[in-house]
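*Asks:* The following comprises the amino acid sequence and a computationally predicted model.
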Amino acid sequence: MKAYLKFDYTILTKKIVEEKLAALNLKFSVIGFGEIELQDTISNEKLELITTALSEYGIEIIENQKSILIQKIKDTITEMVNSEEPLSVKSSVYLTEKLNHSYGYLSNLFSEVTYTSIENFIMIQKIELAKNLILNNQLTLTEIAYQLNYSSVAHLSTQFKKITGITPSAFQRIIAKRRVQSLKN
């Protein structure tokens, strides 16, 4: 039997970090998504233990200031895309307000370090969420387009095809076909 799971990356990551740090008897507080504050000064050996414990889950500690800001941009975009309510402001305004830097600076830095634009990263995140929403089979394409702040299903379909090579409808048919096949097996 196959089971389809829905999970929140933010909650999952926070839980893993909290459990691993607690297991190492560290006093800490969670400041925000992807940001913690250790209450005590830690030795290099303890830092290595933390790094090892988190790395098995693909979580790493960032120390370079540019890398920290890039991660904050990615985290803010992920938070923005996964928000239950559509944004009432443009993504550039949202990022500027959340990160206290001009959008021009954020955009140039992001492109310089990641070799892609913020807009492209947002589009990729939205399409990944759209794929998950289609897999969960609970929303129509119109509802998905609205939730992801697209002006129409056609706009969603255009970007979906640009990223995946197929339309959302074709993706739905493939998923439905696979589900039928798995039920037969």
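*Replies:* Okay, I see it.

*Asks:* alpha carbons only for contacts and neighbour counts from here, please
*Replies:* Will do.

*Asks:* where exactly do the helices run in the protein?
*Replies:* In order along the chain, the chain carries the following helices (DSSP state H): 9-23, 44-55, 65-81, 91-99, 103-114, 118-136, 141-147, 153-164, 168-184.

*Asks:* Dump those to TSV, plus distance to residue 29 and mean neighbour count.
*Replies:* Rendered in TSV, the data for these read as follows (distance: least, Cα to Cα, whole Å; neighbours: other Cα atoms under 10 Å):
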stretch	distance to residue 29	mean neighbour count
helix 9-23	9	14
helix 44-55	15	14
helix 65-81	18	17
helix 91-99	20	15
helix 103-114	27	15
helix 118-136	28	18
helix 141-147	32	18
helix 153-164	38	17
helix 168-184	41	13
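
*Asks:* and those as a markdown table, adding distance to residue 36?
*Replies:* Supplementary listing: the helices of the chain in a markdown table, determined by distance: least, Cα to Cα, whole Å:
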| stretch | distance to residue 36 |
| --- | --- |
| helix 9-23 | 9 |
| helix 44-55 | 12 |
| helix 65-81 | 12 |
| helix 91-99 | 17 |
| helix 103-114 | 22 |
| helix 118-136 | 24 |
| helix 141-147 | 30 |
| helix 153-164 | 33 |
| helix 168-184 | 38 |
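
*Asks:* center of the protein - which residue?
*Replies:* The chain has residue 78 as the residue nearest its centroid, 3.7 Å off, counting by Cα atoms, centre = their mean.

*Asks:* nearest spatial neighbour of that residue, skipping sequence neighbours?
*Replies:* Excluding the flanking residues, the one nearest residue 78 by Cα to Cα, 6 or more residues apart in numbering is residue 125, at 6.9 Å.

*Asks:* Use this one as the comparison:
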Amino acid sequence: MPGTQLKIKNMVCPRCIRVVREEMERLGYQVRDVTLGEVLLSDADPDLTKIARMLEGNGFALLADPKDRLVEQIKTEVIDLIRSGRIESLHVKLSDYLAERLDRDYTTLSHLFSTHEGITLERYTILQKIERAKELISYGELSMSEIAYQLGYRTIAHLSSQFRQIVGESPTAYRKSLQSRGEADPRRPLDGVTKR
């Protein structure tokens, strides 16, 4: 059955999937499937200009360049793995996981990512983990040990060290400062973590 597959930048959560699906349907397209970073339409010849405009209006972007699409796939895999809580149960290194999931050599993926984003893939992964740690800390439901485990850290000390390096304070101090200020969590959007 003919159709069109579109790659979309900045889709990072289930809410993004819902928005893209609703907006595509509002434009009159028959949507077969929407996943993080991808839409499959039944329509064989959609108006890409109209779709790009709609996506940009909602904070997304249509990807045409294969390298851009691959970088977005890398980001999507990293974010999905970290947010799913599966990272702690991974029995392979992240590099092997990404190479297998994307069917590419990790050295190629890492080089492309660094060139495209101006940050190493390892650093990007750490930043995503720290943003997730900040989110989990702000909920106040898990201990630091549970957070460290869920994010794939072998020790609380390792999480604390990376957290302090990026945020400027320990996870415990961060939790206390959130509680004492009574303010909203100063997290960054997931698609903006490369801006540090």
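*Replies:* Thanks, I have it. Because the structure is a prediction, the values reported are computed rather than measured.

*Asks:* that older thread, out of the helices of structure 1, which gets nearest to residue 31 of structure 1?
*Replies:* For these, the distance to residue 31 of structure 1 is smallest for helix 9-23, at 10.9 Å, taking Cα to Cα.

*Asks:* Residues contacting the closest one, please?
*Replies:* Outside of helix 9-23 of structure 1, the residues within contact range by Cα atoms under 8 Å, 6 or more residues apart in numbering are 27-28, 33-34, 50, 53-54.

*Asks:* Looking at these, which is nearest residue 96 of structure 1?
*Replies:* Closest to residue 96 of structure 1 out of the contacts of helix 9-23 of structure 1 is residue 33 (17.0 Å), distances taken as Cα to Cα.

*Asks:* That closest one maps to what in structure 2?
*Replies:* Pairing criterion TM-score structural alignment: the partner of residue 33 of structure 1 within structure 2 is identified as residue 36.

*Asks:* Wait, its match touches residue 76, no?
*Replies:* Yes - counting by Cα atoms under 8 Å, residue 36 of structure 2 sits close enough to residue 76 to count as a contact (6.7 Å).

*Asks:* And the residue mapped onto residue 93 of structure 2 from structure 1, how far from residue 97 of structure 1?
*Replies:* The equivalent of residue 93 of structure 2 in structure 1 is residue 90 (alignment by TM-score structural alignment). Remark: distance between residue 90 of structure 1 and residue 97 of structure 1 (Cα to Cα, to the nearest Å) = 11 Å.

*Asks:* what do you get for residue 18 of structure 1?
*Replies:* Note on residue 18 of structure 1: its distance to residue 97 of structure 1, by Cα to Cα, is 28 Å.

*Asks:* now do residue 58 of structure 1
*Replies:* Residue 58 of structure 1 sits 29 Å away from residue 97 of structure 1, going by Cα to Cα.

*Asks:* ok, now residue 43 of structure 1?
*Replies:* According to Cα to Cα, residue 43 of structure 1 and residue 97 of structure 1 sit 35 Å apart.

*Asks:* Then residue 103 of structure 1?
*Replies:* According to Cα to Cα, residue 103 of structure 1 and residue 97 of structure 1 sit 9 Å apart.

*Asks:* same question, residue 147 of structure 1
*Replies:* Noted for residue 147 of structure 1: a distance of 22 Å to residue 97 of structure 1, by Cα to Cα.

*Asks:* Next, count neighbours for the match of residue 33 of structure 1.
*Replies:* 23 (other Cα atoms under 10 Å).

*Asks:* Tell me who's in contact with it.
*Replies:* Contacts of residue 36 of structure 2 were listed using Cα under 8 Å, 6+ apart, and they are 11-14, 16-17, 76.

*Asks:* Looking at structure 1, which of these hold up?
*Replies:* For those, the aligned pairs still in contact in structure 1 (both residues aligned by TM-score structural alignment, their matches' Cα atoms under 8 Å) are 13, 17, 76.

*Asks:* Switch these over to a markdown table; also include distance to residue 135 of structure 2.
*Replies:* Formatted as a markdown table, these follow (distance: Cα to Cα, whole Å):
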| residue | distance to residue 135 of structure 2 |
| --- | --- |
| 13 | 14 |
| 17 | 20 |
| 76 | 18 |
